[in-house]
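# sequence and predicted structure are below.
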Amino acid sequence: MPQPPNPYDFLPEVPSFEVRSDDVADAQMLPMPQVSGIFGSGGEDRSPHLAWSGAPDGTQSYAVTCFDPDAPTGSGFWHWVVYDIAASCNELASGAGDSEGSGLPAGTNQLRNDAGLYGYLGSAPPAGHGPHRYMFAVHALNVESLPITTDVSPAICGFNMFGTTLARALITPIYEHS
């Protein structure tokens, strides 16, 4: 089965900056804490540590998203959306994206993921479907706050980031059930 394209390839090209994680790495299997327990895959639904640097001048806030373009839905699957992260913040601790957002910086908001739950939802691809990519993106934005509320969809958040994204940093681990 062919792999769906990188959805960011269809947005205006923006520069990148550095993102790293103590928990996940590009093209490496997600550790079990970042896999879903809610969806019965044996994990913990624990958001990974993410740290970033080198965002461009003019950055006024950040958004962090996790998207699986390989989900068998026709539209991918949003696992996590965090926005209105202050420009002074450059790191989210492991587990910051619990359902209450208890580890997120003050003023930061989370949206419901595609399962309808607030917070990070770990990976749970169908058995035998092959490796799925989990695109953790840190978006540097030129606005302090997005004009949205926590009841909108991840797609509406993405629409509101269109034209305000100065740069984007990606780290893309994978996960599959054999």
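Perfect, I can see it now.
# C-alpha from now on. contacts and neighbour counts both.
Fine.
# neighbours around residue 177, how many?
The local packing of residue 177 (other C-alpha atoms under 10 Å) involves 14 other residues.
# setting aside sequence neighbours, what's the nearest residue to it?
residue 127 (4.6 Å; C-alpha to C-alpha, 6 or more residues apart in numbering).
# the one you found: what secondary structure?
Of the three states, residue 127 takes coil under DSSP: H, G, I helix; E, B strand; the rest coil.
# and it, how far is that from residue 175?
In this view, residue 127 and residue 175 are 11 Å apart by C-alpha to C-alpha, to the nearest Å.
# which one's more surrounded, those two?
Taking neighbours as other C-alpha under 10 Å, residue 127 and residue 175 compare with residue 175 leading, 21 against 11.
# now do the helices in the protein.
154-161 (DSSP state H).
# what ranges does it have for its strands?
18-20, 50-53, 61-68, 77-86, 91-92, 109-110, 132-133, 135-141, 165-171, 174-175 (DSSP state E).
# and the comparison structure, right after this:
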Amino acid sequence: MTHHDVPAFHVSSESFAEGQAVPPAQRSGRMRAGGQDESPQLSWSGAPAETRGYAVTMFDPDAPGRGGFWHWAVLDIPADVTSLPAGAGAEGGKLLPAGALQLKNDGGFHGYVGAAPPPGHGPHRYVVTVHALDVAASGLDERTSPASLESKLSRHTLGRATLTGIYERH
């Protein structure tokens, strides 16, 4: 993934800290990693003043196969929203702000799918990114693939905040 240089801002989570293990709640139950497929709590601050909206993604660059694995992608989060509760990525998105849209993850459904690296594959990084955008509505729809999101959003990205959790299955 190539990013053009944009300012960084701050994101934190009550679910896990930067560089720490992804806890069981944020691991996958569907993919037999003993988890609950609960998206992490997120709070962000310091985004550029001209931000009109946000997108949030979670990506595993260490997944086998080409192009990594997209666990979560949410678009069209209003500019006045600066946090998401744990579990906001549930299918149906009842805890998401009005107007927000979840794309289909690489597990095949619209919502958050938890960390589930192949056993014995070594540690995987789960990179949560909050994208500050210069548009309130991305103009994309739920058929957009998360893999194409980065390129579609890049010309609208004003700033980016990242938080990385680690998980290894033995």
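That came through, no problem. None of the values given here were measured: they were computed from a predicted structure.
# TM-score them against each other, please.
In this superposition the chains share a TM-score of 0.98, using TM-score structural alignment, normalised by the length of structure 2; 170 aligned residues with a C-alpha RMSD of 0.8 Å.
# would you list the strands of structure 1 in CSV and tack on distance to residue 101 of structure 1?
Formatted as CSV, those follow (distance: least, C-alpha to C-alpha, whole Å):
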stretch, distance to residue 101 of structure 1
strand 18-20, 21
strand 50-53, 15
strand 61-68, 13
strand 77-86, 9
strand 91-92, 11
strand 109-110, 7
strand 132-133, 24
strand 135-141, 17
strand 165-171, 21
strand 174-175, 24
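# nearest to residue 157 of structure 1, of those?
Residue 157 of structure 1 lies closest to strand 77-86 among those, at 8.3 Å (C-alpha to C-alpha).
# okay, that closest one sits on what stretch of structure 2?
Here strand 77-86 of structure 1 aligns to structure 2 at residues 69-78, judged by TM-score structural alignment.
# ok, stretch 24-36 of structure 1 next?
Counting by TM-score structural alignment, stretch 24-36 of structure 1 sits on residues 16-28 of structure 2.
# give me the most central residue, structure 2.
residue 57 (2.3 Å; C-alpha atoms, centre = their mean).
# what lines up with residue 166 of structure 1 in structure 2?
So, by TM-score structural alignment, residue 166 of structure 1 is matched to residue 158.
# tell me the spacing between that match and residue 147 of structure 2.
From residue 158 of structure 2 across to residue 147 of structure 2, the span is 20 Å (C-alpha to C-alpha).
# which of these two has more residues huddled nearby?
Remark: of residue 158 of structure 2 and residue 147, residue 158 carries more neighbours, 23 against 17, as counted by other C-alpha under 10 Å.
# my read is that that one contacts residue 132, right?
Yes. Between residue 158 of structure 2 and residue 132 there is a contact at 5.5 Å, judged by C-alpha atoms under 8 Å.
# what is in contact with those two at once?
48, 51 (C-alpha atoms under 8 Å, 6 or more residues apart in numbering).
# number of nearby residues for the equivalent of residue 89 of structure 2 over in structure 1?
Residue correspondence to structure 1 (TM-score structural alignment): residue 89 of structure 2 is matched to residue 97. Other residues within reach of residue 97 of structure 1 by the criterion other C-alpha under 10 Å amount to 26.
# residue contacts, residue 97 of structure 1?
Residue 97 of structure 1 neighbours (C-alpha under 8 Å, 6+ apart): 46-47, 103-104, 110, 119-120.
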